[in-house]
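A.B. asks: I would like the atomic coordinates for the input below:
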Amino acid sequence: MIPTSFDLSGRRALVTGATQGLGRDLAGTLAAAGCDLVVSARDRDGLERLAAQLRSEHGVRVAAVAADLSDAAATETLAASALDAFDGLDVLVNNAGISVPQAVVDVDAATWDRVLAVNLRAPALLGSRVGGAMARAGRGSIVNVSSVAGSLALAEHFSYCASKAALVMATKVLALELGPSGVRANSVSPTVVMTEMGQRVWGEEAKAAPMISRIPLGRFAQPGDVSDAVLFLASDASGMVNGVDLTVDGGFSVA
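C.D. replies: The predicted structure is shown next:
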């Protein structure tokens, strides 16, 4: 039985990047806890299928809003649409993110700008607009999905590492400014998560073994490991947790 402090019945959440991998697991976890959802991604058809599945399996209200978060105007529209869907939001999960591996010497402005737009500007704008509405309502929880790559350098991930490091600090500013109005902001920083994409990149044992050898728990994260951490931060169970970056890496960052 889920403790009552983890029960999100009657709450309303926006989850970005919801149609694939971690985002899909996040949406399912929040719906299972009773949360009504606004799910967003670029794939409109995929969103509609996900929304129908979540309604059927969990009996919650689900609205699908397609948006390309590399576009600032589309991000602003998403914030307004998500707030309108169920007359406000109680939880914001900024999960959408992209990575374009490039050596430092090969970085181009267009790629750099796109990665930072999706990974930093979009969650910052959503945090501002949705967080402002939450503050006026007197409560809310913002959870930003960062990465251990925000604190530990990863070769050929210049823009990605920079964006995730900045996202952690942006989260702390949200926590500082919105906290007095009853809005908490925290981030989670996982290691490799074995989504379909993670399996494609790290599924080969020879490639994965050196990385796994640096993780004291001896494995990569599963989507549920991260989703459970997000559920904790979204719920009243973390009522006094604000401005924290919760590392979900099996001890990788301390080894």
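
A.B. asks: going forward, measure contacts between C-alpha atoms and count neighbours the same way
C.D. replies: Fine.

A.B. asks: residue ranges for the helices of the stretch 101-250 of the chain, please.
C.D. replies: When assigned using DSSP state H, counting those that start in this stretch, the helices of the stretch 101-250 of the chain occupy the ranges 109-116, 122-137, 158-178, 196-202, 205-212, 223-234.

A.B. asks: what's the closest of these to Asn95?
C.D. replies: Ranking the helices of the stretch 101-250 of the chain by proximity to Asn95 (Cα to Cα) places helix 122-137 first, at 8.4 Å.

A.B. asks: Please list the residues outside that closest one that contact it.
C.D. replies: For helix 122-137, the surrounding residues in contact (Cα atoms under 8 Å, 6 or more residues apart in numbering) are 69-70, 72, 75-76, 79-80, 83, 88-90, 92, 94, 140, 142, 144, 167, 170, 174, 178, 181-183.

A.B. asks: And this one, please, so the two structures can be compared:
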Amino acid sequence: MSHPLFDIRGRVALVTGSSRGIGRALAQGLAEAGCAVVLNGRDRHALERTRAELADRTGATVHAQAFDVTDPGAVAEAIPRLEDLAGPLDILVNNAGMQHRAPFTEFLTEDWHRLLETNLSSAFLVGREVARRMTARGSGKIVNICSVQSEVVRPGIAPYSATKGGLKMLTKGMCADLGPSGIQVNGLAPGYFDTELTAALVADETFTAWVRGRTPAGRWGQVGDLVGALIFLCSPASDFVNGQLLYVDGGMTSVL
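C.D. replies: Okay, the predicted model is just below:
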């Protein structure tokens, strides 16, 4: 039997950007841990497919709520609606994000704004709306999905790194504002993970050799590697952990 400090059975969790990839894996992990999970994305059909698959696989209560996390009006309308459906949110995982690679001098202005809105503004908008309700209840766990690029950078991803660095500081600022209300806000920062979104990089032998050589663990991360860290950050075990980034990167950010 696991330690009761890690027991999150019966909690209600919203995971944004959870129809595929890391978001889906995080949602599945929370469902397997006994949470009722609300999935989010913009593609209703993909979202419903994922909902049905996760409900069948885990036996948990899984809801799907399609809304645009970068639209303030849509967020303000969706959070009350999904709480009416699933119950008051105990956990928010701000996972929605995207990547775009280009040399700095060739990076288009519209792509810069798209990254900002998706990777940073969405966490602010959803976090603000959920935090208003958590504050009134006096408790809650918010986990922002950051990145090793919250700390370090490679050529071609300067704007992405700027958004993830901003998300690190938003996490710390949310901790400062929300901690007195009994809310813990932390960041989970994956390293290089093998997902459908990184399939081309995984298939690139030169890049994969670089990842393996740069990572003390000597491999790409698998999405299941993130679940234990997420459960810790969502559980009573982390009640005195606030404003921190937990890097799950096989040691990449610890070495030169």
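
A.B. asks: Figure out which of the helices of the stretch 101-250 of the first structure is closest to Val65 of the first structure.
C.D. replies: With Cα to Cα as the criterion, Val65 of the first structure lies closest to helix 122-137 of these, at 13.8 Å.

A.B. asks: Check the mean deviation of that closest one from the second structure.
C.D. replies: Mean deviation of helix 122-137 of the first structure relative to the second structure after superposition (mean Cα distance after the TM-score superposition for the first structure): 0.9 Å.

A.B. asks: what about that helix, distance to the chain center?
C.D. replies: 15 Å (Cα atoms, centre = their mean, to the nearest Å).

A.B. asks: buried stuff in it?
C.D. replies: Within helix 122-137 of the first structure, the residues that qualify as buried are 122-124, 126-135, counting by 16 or more other Cα atoms under 10 Å.

A.B. asks: If any of the contacts of helix 122-137 of the first structure are buried, give me the PyMOL selection for them.
C.D. replies: To isolate the buried ones among these in PyMOL, judged by 16+ other Cα under 10 Å, type:
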select buried, resi 69+70+75+76+79+80+83+88+89+90+92+94+140+142+144+167+170+174+178+181+182+183
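
A.B. asks: Just the contacts of helix 122-137 of the first structure: which are in strands?
C.D. replies: Using DSSP state E, the subset of those located in strands is Leu92, Asn94, Gly140, Ile142, Asn144, Val183.

A.B. asks: Kindly present these as CSV, with separate columns for distance to Leu30 of the first structure.
C.D. replies: Converted to CSV, these look like this (distance: Cα to Cα, whole Å):
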residue, distance to Leu30 of the first structure
Leu92, 11
Asn94, 14
Gly140, 15
Ile142, 14
Asn144, 15
Val183, 18
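
A.B. asks: And those residues, which two are furthest apart?
C.D. replies: Every pair of these checked by Cα to Cα; the farthest is Asn94 and Val183, at 15.1 Å.

A.B. asks: which residue is nearest the middle of the second structure?
C.D. replies: Nearest residue to the geometric centre of the second structure (Cα atoms, centre = their mean): Asn95, 2.7 Å.

A.B. asks: need the contact list for that residue.
C.D. replies: Residues near Asn95 of the second structure by Cα under 8 Å, 6+ apart: Val15, Thr16, Gly17, Ser18, Gly23, Asn144, Ile145.

A.B. asks: before we move on, what about Thr215 of the second structure?
C.D. replies: Thr215 of the second structure touches Asp249, Gly250, Gly251, Met252, counting by Cα under 8 Å, 6+ apart.

A.B. asks: So which of these wins on neighbours?
C.D. replies: When neighbours are taken as other Cα atoms under 10 Å, the top entry among the contacts of Thr215 of the second structure is Asp249 (23 neighbours).

A.B. asks: can I assume it is in contact with Tyr192?
C.D. replies: Yes: counting by Cα atoms under 8 Å, Asp249 of the second structure touches Tyr192, with 6.8 Å between them.
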